[in-house]
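Student: only geometry, no sequence info:
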């Protein structure tokens, strides 16, 4: 895939993540993989995606170590695409994206919901801090800061008080 990342964004985890999963078909293929699809024809039929586009996306997902290509038939050679550990670690991200979408729909408009597998009850996913259990939706309690590997530019971005950040007025 051609890189669309700006030079200054190369160290930003959001930018690098979007480079791996930010393409429309990529997210849909991963969604199907989480639903148990593994074969080329299953992805193609379910998504109604062209052969060339699916081939390109699957190659990228394999190169990015999100899917593994495995031979399941010798003659003729046939392959399946299975989530890797790295790919499986994207599940909370996919759940969060779906929950965000559902949050903006009425219950009658939702075509897919997340349910407890044992009880069948609908669940509402939230992101929380593992240490404190606090909900991460609170933009006042949780902010981004420069990490140990941050460049001078990244450190500069996150230096100063909260009220000096873009989009914030008088400490709001």
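Tutor: In hand now; what should we look at? Fair warning: this is a prediction, and the values are worked out from it, not measured in the lab. Numbering: from 1, shown residues only.

Student: CA only for contacts and neighbour counts going forward, please
Tutor: Noted.

Student: All the helices of this protein, residue numbers only.
Tutor: Using DSSP state H, the helices of the chain run over residues 13-21, 24-34, 40-47, 51-63, 85-88, 91-103, 152-157.

Student: before we go on, here's another structure to hold up against the first:
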């Protein structure tokens, strides 16, 4: 079996993040958790993923502190998976992926799910990246500063 490359000691925050949530199943599990899915069977029905793959991804997300296992909210003997504060911090990532997908993978008028504000029922505004002084910035306005080589 080929050993998986790990980026858990990389100096790049993107590489370390991808090491934890970079495969599509993990991102879709997190998306479903934001949508209120909590039990193994619910994740499996929603995603249509094989049990062994789902088990491995859930175990990894728990191990990385993105999800935690808690007793079932209905008092039954089942366990549930809930987002930790670390997992909830992925909300802007999921919204960014959703907005990118809406902009690039759907034809005008094509039916799709929509994320709306619970209070007003309106779609969210597009995410914006801003500098510390509040200016809107894009890729040409930023530069990565790498740590010195050891």
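Tutor: Ah, there it is. Because the structure is a prediction, the values reported are computed rather than measured.

Student: Now that we have the helices of the first structure, can you turn them into JSON lines and tack on mean neighbour count and distance to residue 77 of the first structure?
Tutor: Below are those laid out as JSON lines (neighbours: other Cα atoms under 10 Å; distance: least, Cα to Cα, whole Å):
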{"stretch": "helix 13-21", "mean neighbour count": "14", "distance to residue 77 of the first structure": "28"}
{"stretch": "helix 24-34", "mean neighbour count": "17", "distance to residue 77 of the first structure": "21"}
{"stretch": "helix 40-47", "mean neighbour count": "15", "distance to residue 77 of the first structure": "12"}
{"stretch": "helix 51-63", "mean neighbour count": "16", "distance to residue 77 of the first structure": "15"}
{"stretch": "helix 85-88", "mean neighbour count": "14", "distance to residue 77 of the first structure": "24"}
{"stretch": "helix 91-103", "mean neighbour count": "14", "distance to residue 77 of the first structure": "30"}
{"stretch": "helix 152-157", "mean neighbour count": "13", "distance to residue 77 of the first structure": "48"}
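
Student: now those as a markdown table including distance to residue 113 of the first structure?
Tutor: Supplementary listing: the helices of the first structure in a markdown table, determined by distance: least, Cα to Cα, whole Å:
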| stretch | distance to residue 113 of the first structure |
| --- | --- |
| helix 13-21 | 22 |
| helix 24-34 | 13 |
| helix 40-47 | 19 |
| helix 51-63 | 26 |
| helix 85-88 | 19 |
| helix 91-103 | 8 |
| helix 152-157 | 38 |
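
Student: how about the ones you listed, which one is nearest residue 73 of the first structure?
Tutor: Residue 73 of the first structure sits nearest to helix 40-47 of all those, at 13.0 Å, using Cα to Cα.

Student: just checking, what packs against the closest one?
Tutor: The contact analysis (3 or more Cα pairs under 8 Å, 6 or more residues apart in numbering; DSSP states H and E) places helix 40-47 of the first structure against helix 24-34, helix 51-63, strand 78-83.

Student: Average offset of it relative to the second structure?
Tutor: With both structures laid over each other, helix 40-47 of the first structure and its partner residues in the second structure are 0.7 Å apart on average (mean Cα distance after the TM-score superposition for the first structure).

Student: before we move on, back to that, tabulate the helices and strands packed on helix 40-47 of the first structure in JSON lines, adding columns for distance to residue 17 of the first structure.
Tutor: Formatted as JSON lines, the entries for these read as follows, by distance: least, Cα to Cα, whole Å:
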{"stretch": "helix 24-34", "distance to residue 17 of the first structure": "12"}
{"stretch": "helix 51-63", "distance to residue 17 of the first structure": "13"}
{"stretch": "strand 78-83", "distance to residue 17 of the first structure": "17"}
